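Enquirer: Predicted model and sequence follow; I will ask about them next.
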Amino acid sequence: MSGKINIRGKNLFVNSFGNENSVPLLYLHGGPGVGSYDFELFQGQRISKKLHLITFDQRGVLRSDPLQEDEKFELNDLVEDCEALRKSLGIDRWSVLGHSFGGYIGLLYSNTYPDSIDKLIFESPTFDLSLSARSLIRGAAGIYLNIGDEERATMCLKAAEKDYSSLEELFNICFNQILNNLGDRREDLYTHGPDKYFFDRVVSEAPFPKEWWGKQQMFQKKLYSEGAIYQSIMSMLHQIKCPALLLKGVHDYVTCDIHVQTFLKNVKYGYLKFFEDSGHMPRFEEPERYAETVIQFVLRDSFER
């Protein structure tokens, strides 16, 4: 199955890999608004050897129909779309894998519809965008130290500890100023290995118009304007009822130590797997081990804590 399905009045692009009679796994992409194509490219065939993998481009993103300027769109729409998609596909329960911001959506989905989910997997997630932004700023400080720019490194460390009047101000400092000023070295914060520009290659070689990647801008504009995305949902971790696995690249800054510690402390059946040679995207940097880890967890029958 590959194509558009009308979900709650919007045509969403949905893809399916593997045997439909296998255990189902839903993938939620991050970005926000980056789409699922890169995940399909690196993990679609690997994970579907044992699982029925379902991916989709979220409302208004990439291969899905675009959001209009006057169209209402809120964070909760992403949660409701997940549940509506499950019902549309006739799936009783499924496991959910969310990457980065997709982990944020996955936690919201689990909290809202716990009976729909068998297992949760979080790859390099953020549950608190403020913590992730400050961690990225500290990572930028480390990069400046490595190139001998102590002045900018000190500036970053001060910015990471500063009290801001709003999370919007913190985001502006982090992403529009500090990270942009890193230039090409910005990718060092997300990719550990030498292939820093793999995603640029994915975009340039994708079999659809490059303009479609630009749909992300309207998606982000509406989410940030609504403001719910700025709220920490760390307190929801203790409400997870199903087994949950946190996949953490050792060199990732988005999922900071506080995320890891809070996850392990609050999730009853919470498990942690480190990827030593990865940054923010273990599914790309350690693809075989990643697929094996995901498959084993989804198919595992018993869990103890």
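Expert: It's in. Numbers count the residues shown, from 1 in each chain.
Enquirer: from here on, contacts and neighbour counts on C-alpha atoms
Expert: Noted.
Enquirer: what are the ranges of the strands in the protein?
Expert: Secondary structure of the chain, counting by DSSP state E: strands at 2-7, 10-17, 24-28, 52-56, 94-99, 117-123, 244-249, 270-275.
Enquirer: With distance to residue 204 as extra columns, can I get those in CSV?
Expert: Putting the strands of the chain into CSV (distance: least, Cα to Cα, whole Å) gives the following:
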stretch, distance to residue 204
strand 2-7, 21
strand 10-17, 20
strand 24-28, 22
strand 52-56, 20
strand 94-99, 22
strand 117-123, 25
strand 244-249, 26
strand 270-275, 28
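Enquirer: For residue 187, which of those strands is the nearest?
Expert: strand 244-249 (14.6 Å; Cα to Cα).
Enquirer: what does that closest one rub up against?
Expert: Strand 244-249 is contacted from outside by 119-124, 255, 260, 267, 269-282, 297, using Cα atoms under 8 Å, 6 or more residues apart in numbering.
Enquirer: before we go on, here's another structure to hold up against the first:
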Amino acid sequence: MKLLSLTIAFTLTIFINKVQAQEENVVESQGVNIHYTTFGEGSPILIINGGPGFSSEGFIPLAKEIAKQGYQTILYDQRGTGKSSMERMDSSTITMDWMVEDIEAIRKKMKIEEWVVLGHSFGGIMANYYTAQHPSHVKAMISSSSGGIDLALLGNAQSDLYSKLSETELDSMRYWGARRRAGDSTEYANKQFAKYMAPAYVYNRKHIPVVAERLTQGNMTLNRLVWNDLIRIEYDCKPKLRSLNKPVLIIQGKNDIISEDLAFTADSVFSNSKVILLDSCGHYGWLDQPVDYFSNIFRFLEQVEEHSENVKQVKLVLQDYIQSIYISDSSMVETIADSTLQKSGHYYSPRRKTWSYENMDYEELQHTAATYNRKQWLPEWAPAEIEIYEVKEKVASAKVKAIWGFDYILLSKKNDQWIIDKVLWQSYTADEQQEYFRKLKGIWELNNTSQKE
């Protein structure tokens, strides 16, 4: 496929900046000064604009609109664009991996543990790739007219765009495109090409002029470098993102140049996602249907905050579950476990070298908590690892690793309180225990020595 089709499919930033940035910052990333701007205060939301090859300037109004709802929005110029200028742009300096490092540099400088990532069009591709590399730092993701989770877009990018143009518009765009390829680099030729391509991006034709103006502002050399790298790495985030349990909103117009198939493919991969298709809407939801676009995003963000609080509460319950046994405090069991608790599992006897199956109810868990470490035999490096699998409105699942083995736990939310409902556990084998405990003890001794120094 010609690179023209790649350029056509992703020329994405369209707003004109008419306001002063709240706060501008720069962070060094792999020899490049990455410029970023923050708006508002609250939970952080990283906004990744489309392109590639366009600055973030056009997304300032979008960032400010979201910030008005009590969030801190973060815009950044991708390497080689806007104020994130570079002396040398080639296949060694413009790669998806370097662009991920740029995002991480911003996150680390801002000391953000996790944030919501909103990616529009190519920005959606970037958001997918970043999340696949750093899922623990992503609280939730918003895919706005995203270019997809793999390279399926390339199969129909040109035809999808052409189908949105009238015969006159298509003929005129092809004419000016041929003029440009023949060497006509005049501003007039560029504007004419953009003028006839812009209608493909919007449902309401009153937005054509602002889109056409923005289409003339991209760096096509950088655009080609990024697409070449996506092809080189065989971009496909499906394998890594199948295990992502964070909330994902997939939103785009029903008249978008981006096929709905890409949205539903992504939805089939994510375990906690939903698709919103906006009526009478093209590639830019905030232009064609601003009320529906923003209301869906704000509703999703409210749900994300609720989900985040639920995850926090589930983690606290699991921490208390382990600690109730470690510190011999049976009273903690009353606040973390249901009275109908069912706990069962497999215990391996190193002496007999056999497995046995055991059951435990609520009262027996209280007894265990009171007596297990009564003689204070537990080492300081005793494990207390928690892995949360999924948290829904009323149920949650997780795994904990403790001194006795590992538990698979189901929790339920009753009367606004998360409690443990069922536990299935297994003790360590002799070999597992020896190897695992040896590592834990080594880590503890290393950390303890470092703290003393």
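Expert: Sure, I can see it. Quick caveat, the model's predicted, so the values are computed rather than measured.
Enquirer: care to give me the TM-score?
Expert: Once superposed, chain against chain, the TM-score is 0.76 (TM-score structural alignment, normalised by the length of structure 1); 268 aligned residues with a Cα RMSD of 3.4 Å.
Enquirer: aligned partner of residue 367 of structure 2 in structure 1?
Expert: The alignment leaves residue 367 of structure 2 without a partner in structure 1, by TM-score structural alignment.
Enquirer: just residue 25 of structure 2 next, same as before
Expert: Under the alignment (TM-score structural alignment), residue 25 of structure 2 pairs with residue 3 of structure 1.
Enquirer: Now do the aligned partner of residue 244 of structure 2 in structure 1 against residue 256 of structure 1, distance only.
Expert: Using TM-score structural alignment, the equivalent of residue 244 of structure 2 in structure 1 is residue 240. For residue 240 of structure 1, the distance to residue 256 of structure 1 equals 20 Å [Cα to Cα, to the nearest Å].
Enquirer: count of neighbours near residue 111 of structure 1?
Expert: Residues lying near residue 111 of structure 1 (other Cα atoms under 10 Å) number 18.
Enquirer: residues in contact with it?
Expert: 236, 239, 240.
Enquirer: swap in residue 398 of structure 2?
Expert: 386, 387, 388, 389, 390, 408, 409, 410.
Enquirer: out of the contacts of residue 111 of structure 1, which ones does structure 2 keep as well?
Expert: Retained in structure 2 by both residues aligned by TM-score structural alignment, their matches' Cα atoms under 8 Å is none of the contacts of residue 111 of structure 1.
Enquirer: Who wins on neighbours among those?
Expert: residue 240 (19 neighbours).
Enquirer: That one against residue 263, yeah?
Expert: No - contact between residue 240 of structure 1 and residue 263 fails when scored by Cα atoms under 8 Å: they sit 10.1 Å apart.
Enquirer: which of the contacts of residue 398 of structure 2 count as buried?
Expert: With neighbours counted by 16 or more other Cα atoms under 10 Å, the contacts of residue 398 of structure 2 contain buried members at 386, 388, 390, 408, 409, 410.
Enquirer: Looking at the residues you listed, spot the one nearest residue 66 of structure 2.
Expert: The closest of those, once distances to residue 66 of structure 2 are taken by Cα to Cα, is residue 390, at 27.2 Å.
Enquirer: ok, now which ones touch that closest one?
Expert: Residue 390 of structure 2 sits next to 245, 396, 397, 398 when contact means Cα under 8 Å, 6+ apart.
Enquirer: what about the helices in the stretch 201-350 of structure 2?
Expert: Assigned by DSSP state H, counting those that start in this stretch, the helices in the stretch 201-350 of structure 2 fall at 208-215, 220-232, 238-241, 260-269, 285-288, 290-326, 333-336.
Enquirer: which residues touch the last one?
Expert: Helix 333-336 of structure 2 is contacted by residues 317, 318, 320, 321, 324, 365, 366, 369, 418, 419, 420 when judged by Cα under 8 Å, 6+ apart.
Enquirer: Could you work out the most separated pair of those?
Expert: 369 and 418 (19.1 Å).
Enquirer: What count of nearby residues applies to the closest residue to residue 70 of structure 2 other than its chain neighbours?
Expert: Leaving out its chain neighbours, the residue that sits closest to residue 70 of structure 2 by Cα to Cα, 6 or more residues apart in numbering is residue 42, at 5.5 Å. Number of residues near residue 42 of structure 2 (other Cα under 10 Å) recorded here: 12.
Enquirer: just checking, residue 42 of structure 2 touches residue 71?
Expert: Yes - the pair residue 42 of structure 2 / residue 71 is scored as a contact, 4.2 Å apart, by Cα under 8 Å.
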